[in-house]
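> Give me coordinates for this.
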Amino acid sequence: MQQEDLSFVRTELEPERPAPAGERGIARWLRINLFATPLDSVLTVLGMLLIVYFVPPMIRWAFIDAVWSGPDRSVCATVAQGGIQPEGWSGACWAFVNAKFEQFMYGRYTVSERWRVNLTAVMFVALLVPLLIPRVPHKFLNAVAFFIVFPIIAFILLVGGWFGLDYVATSLWGGMLVTMVLSFVGISVSLPLGILLALGRRSRMPVVKMLCVAFIETVRGVPLVTVLFMASVMLPLFLPAGMTFDRFLRALVGVALFASAYMAEVVRGGLQAIPKGQYEGADSLGLSYWQSMGLIVLPQALKLVIPGIVNTFIGLFKDTSLVYIIGMFDLLGIVRQNFADANWISAQTPMSGLIFAGFIFWIFCFGMSRYSIYMERRLDTGHRR
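I've put the predicted structure just below:
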């Protein structure tokens, strides 16, 4: 049999060639993300036109024509060259924010004792950052330090009256200090309390279920303003003569209870999404109720409702501004309070102050949102290959 001629068979691989210009680099990204369809192209063009129309004036207002420092409102009517701006001038008055910055952060907290607030903030960040990074070890000890030890130390530092520290009344607290304390306590208390309320609402014990349902539906049926008003004004009327609680403490309790009612419904939704087989599997292993919940059901349920939990946290962080109605001044409240300062009354002061407060709120809320997305992706192991 004659040997066949195999000269046409390739003995070497074809060298790699670059992808077409339209399938790589910036051209591919533009085609996929901005011009994939005719409708996408139209929306992209409209978006660019809106950006061109709105962004340059905003940049000019916030940076080019803005005034960054000065002793009073007079600087907000003067250009960098020294001339007076015409009527309707729209440059930002960041000099107001610069002059009131410490008050925005600390409120009327004693100036000589503000190092205690700074130390508390440093401790907060030092304990929170390792807790949020999954690769950092010793999470249990970190959690104990953050949720148990840190609140005690922070209370001693901020309030004082012990270990030679001067007492600082909570009526002097304000600004970012109040916002952070209210949100931290509300978030730390609402999640575990919300989990207990959700479990109680699904309990087979009628009394426990009835009490949890009554609490959740009552609190969710009224606005936070009403809860704060009741805690601040009405609660002292029902207490025995001579008994009273600090107003700030009453606000903390009201915010925490209000958030826990909403958190309970978020967690209950996650519990209802768990298949019945998970409960039956836990029973087949001989686990008790709390063991099955803590080891099998709750970890899966909480993973499913991370967006809802973080959404409740974000709403709670923003709702701290409502304490303004009971005479307490968080960041937004103290910014608004300073609008009445005769030295800074001008057309640009309110806009500049509100944008500053809004930007601070946005930073924290955006950070919580991005971290929740990161945790969702990290914990989404159900469909990994």
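
> CA atoms for contacts and neighbours, from now on please.
Fine.

> Going along the chain from the helix or strand harbouring Ile26, find the next helix or strand for me.
Using DSSP states H and E, Ile26 sits in helix 25-33. Counting by DSSP H and E, the next helix or strand C-terminal to helix 25-33 is helix 38-59.

> next helix or strand past that following helix?
Downstream of helix 38-59, the next assigned helix or strand under DSSP H and E is helix 94-106.

> for the stretch 101-250 of the chain, what spans make up the helices?
Using DSSP state H, counting those that start in this stretch, the helices of the stretch 101-250 of the chain run over 114-132, 139-144, 150-159, 176-201, 206-220, 224-229, 235-238, 247-273.

> nearest to Pro56, of those helices?
Of all the helices of the stretch 101-250 of the chain, helix 176-201 sits nearest to Pro56, with 30.9 Å by CA to CA.

> Quick one: the helices of the stretch 101-250 of the chain as JSON lines, columns for distance to Met58 and mean neighbour count too.
Listed next are the helices of the stretch 101-250 of the chain as JSON lines, based on distance: least, CA to CA, whole Å; neighbours: other CA atoms under 10 Å:
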{"stretch": "helix 114-132", "distance to Met58": "33", "mean neighbour count": "15"}
{"stretch": "helix 139-144", "distance to Met58": "43", "mean neighbour count": "13"}
{"stretch": "helix 150-159", "distance to Met58": "39", "mean neighbour count": "17"}
{"stretch": "helix 176-201", "distance to Met58": "26", "mean neighbour count": "21"}
{"stretch": "helix 206-220", "distance to Met58": "40", "mean neighbour count": "16"}
{"stretch": "helix 224-229", "distance to Met58": "34", "mean neighbour count": "18"}
{"stretch": "helix 235-238", "distance to Met58": "47", "mean neighbour count": "13"}
{"stretch": "helix 247-273", "distance to Met58": "36", "mean neighbour count": "22"}
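
> Alongside the first, I'd like the structure of this one:
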Amino acid sequence: MSEEIIENMEVGAEAVPKKNIKKKLTKEEKEAKALFERKLLIDRVASGTISTVKDKVAFILNNHNEARNSDIKLAYIFWRTFEEEKLDGKEDISVETMLKLTKQITLSRWRAKIQYDYKLFLADEDVQISRGKLQGQYKREALDHKPANLPLYQVFIDETGKNEEYLSVGSIWLLGYNPGLIIHSMEINDWKKRKKIEYEFHFSKLSKHKLEDYKDFFRLFISKFPDIGFKVIVLKSKGLANKNEAIVDLTFHLLHKGIIHEHESKRAPLPRMLQVRIDDEELGSDTLKLENIKERISGQKVDGLHLDVFEAVSSAKNHFIQAVDLFTGAVNRKLNFPGEPNFKDEFAEFIFDSLGFDITNLDSPSEDPGTSIVFNLSAKNT
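Here you go, the predicted structure:
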């Protein structure tokens, strides 16, 4: 299926959902189309690859829970975020200025499509009821009430070491999710174009002749996102009967311990919304894994923590997924391959040096809230 939007009509800067006049789709075709478009939208929002009005509306809904409940707030935040140059620095928006901006009805239509067709970034329960859209299974699965203007924990997760002595789950914690993310993601894409790099950055794909490009990418990434945090949880795999279940357990503990660490260190105190994204591998298993993790986190009833989007996303254009892959791969290299060092060991050491990360003593994690941290479960299993 191509990425064309059958139900769109582009009008200047606007993209207004219209009825399909070419073909009446069956219910199954509509559901398949919605799932396809939903996946594309999730990937773009998670990677900061934002271009269309729909992408921008989704970006606002992802980052501003109050915009999910109010089309007026959605429009105001949209204009202030993406069309500031049309406002001429004025707080009050005149009728003349309004005519230059993307129409509120356009934004409302995209909000409705994203929430009702894609089931993403849903409004609070009482708002859904007032809109007449909360029913059936979605009423049973309604989101909890959230305070307005909640900041985020946005966590990107990767796993490694299934067949090695140590099993590890690594993560990147993004705490400031704003339009700068779009700019910085574009800058990294531009760098790749200048370098004529068409491949993704994955630790397992590292070769000697790509070593310097890998270093440059990671160096550029952390320079563009200096406030991110890296966390990893480690467990000796000896005696584990089911590695997949162990990964679910480790991911849960990583998130739970990470939230407590961010809150108690005052780096990112609660209340916040938690968003979790993993590299997509297999739709069914990814969905089940995330639902299990989400249910366990919910069961902890952490005061001030509100669970939001838990999704599998493509790594293709997502610098966060690729960066956490490199970080987790470096941890795996250090723990599980103690033989004669080569270029992969050099890259792993480069990552640790760049982050000020010390993994030589798993029982002594750094207490600096701005740097990486290791949660070690292995001592309980030795």
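
> care to give me the TM-score?
The TM-score (TM-score structural alignment, normalised by the length of the second structure) is 0.21; 115 aligned residues with a CA RMSD of 5.5 Å.

> returning to that earlier point: what inclination does the helix holding Ile26 of the first structure have with respect to helix 38-59?
In terms of direction (axes from the mean of the first three to the mean of the last three CA atoms, to 10 degrees), helix 25-33 of the first structure departs from helix 38-59 by 110 degrees.

> thinking again about what came up before, could you dump the helices of the stretch 101-250 of the first structure to a markdown table with distance to Phe317 of the first structure?
Shown next, in a markdown table, are those (distance: least, CA to CA, whole Å):
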| stretch | distance to Phe317 of the first structure |
| --- | --- |
| helix 114-132 | 16 |
| helix 139-144 | 21 |
| helix 150-159 | 18 |
| helix 176-201 | 5 |
| helix 206-220 | 17 |
| helix 224-229 | 13 |
| helix 235-238 | 24 |
| helix 247-273 | 10 |
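
> Point out the one among those helices that comes closest to Gly281 of the first structure.
Evaluated over those, closeness to Gly281 of the first structure peaks at helix 247-273, with 15.2 Å, by CA to CA.

> Quick one: the helices in the stretch 201-350 of the second structure, in order.
211-224, 243-264, 283-299, 319-336, 343-355.

> of the ones you listed, which approaches Gln137 of the second structure most closely?
Once these are compared by CA to CA, helix 283-299 is nearest, at 15.5 Å.

> buried residues in that closest one?
Buried residues in helix 283-299 of the second structure, counted by 16 or more other CA atoms under 10 Å: Asp286, Lys289, Leu290, Asn292, Ile293, Lys294, Arg296, Ile297.

> Show me which of those residues is closest to Ile157 of the second structure.
Closest to Ile157 of the second structure, out of all of the buried residues of helix 283-299 of the second structure and judged by CA to CA, is Leu290, at 11.1 Å.

> residues in contact with the nearest residue to the closest one once chain neighbours are set aside?
Leaving aside its sequence neighbours, Leu290 of the second structure sits nearest to Phe310 (CA to CA, 6 or more residues apart in numbering; 6.2 Å). Neighbouring residues of Phe310 of the second structure by CA atoms under 8 Å, 6 or more residues apart in numbering: Gln275, Val276, Arg277, Leu290, Glu291, Lys294.

> If we use 10 Å, what do you get?
Neighbour list for Phe310 of the second structure: 154-155, 274-278, 287, 289-291, 293-294 [criterion: CA atoms under 10 Å, 6 or more residues apart in numbering].

> got it, and Val207 of the first structure?
By CA under 10 Å, 6+ apart, the contact set of Val207 of the first structure is Gly200, Arg201, Val213.

> Next, the buried residues of the helix or strand hosting Lys33 of the second structure.
Under the criterion of DSSP H and E, Lys33 of the second structure resides in helix 27-47. Going by neighbour count (16+ other CA under 10 Å), the buried part of helix 27-47 of the second structure is Lys33, Ala34, Glu37, Arg38, Lys39, Leu41, Ile42, Asp43, Arg44, Val45, Ala46, Ser47.

> Redo those residues as CSV? Include distance to Phe252 of the second structure.
Output for these, formatted as CSV (distance: CA to CA, whole Å):
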residue, distance to Phe252 of the second structure
Lys33, 32
Ala34, 30
Glu37, 29
Arg38, 25
Lys39, 24
Leu41, 26
Ile42, 22
Asp43, 23
Arg44, 26
Val45, 24
Ala46, 21
Ser47, 23
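
> closest to Glu262 of the second structure among those residues?
Closest to Glu262 of the second structure, out of all of the buried residues of helix 27-47 of the second structure and judged by CA to CA, is Ala46, at 21.3 Å.
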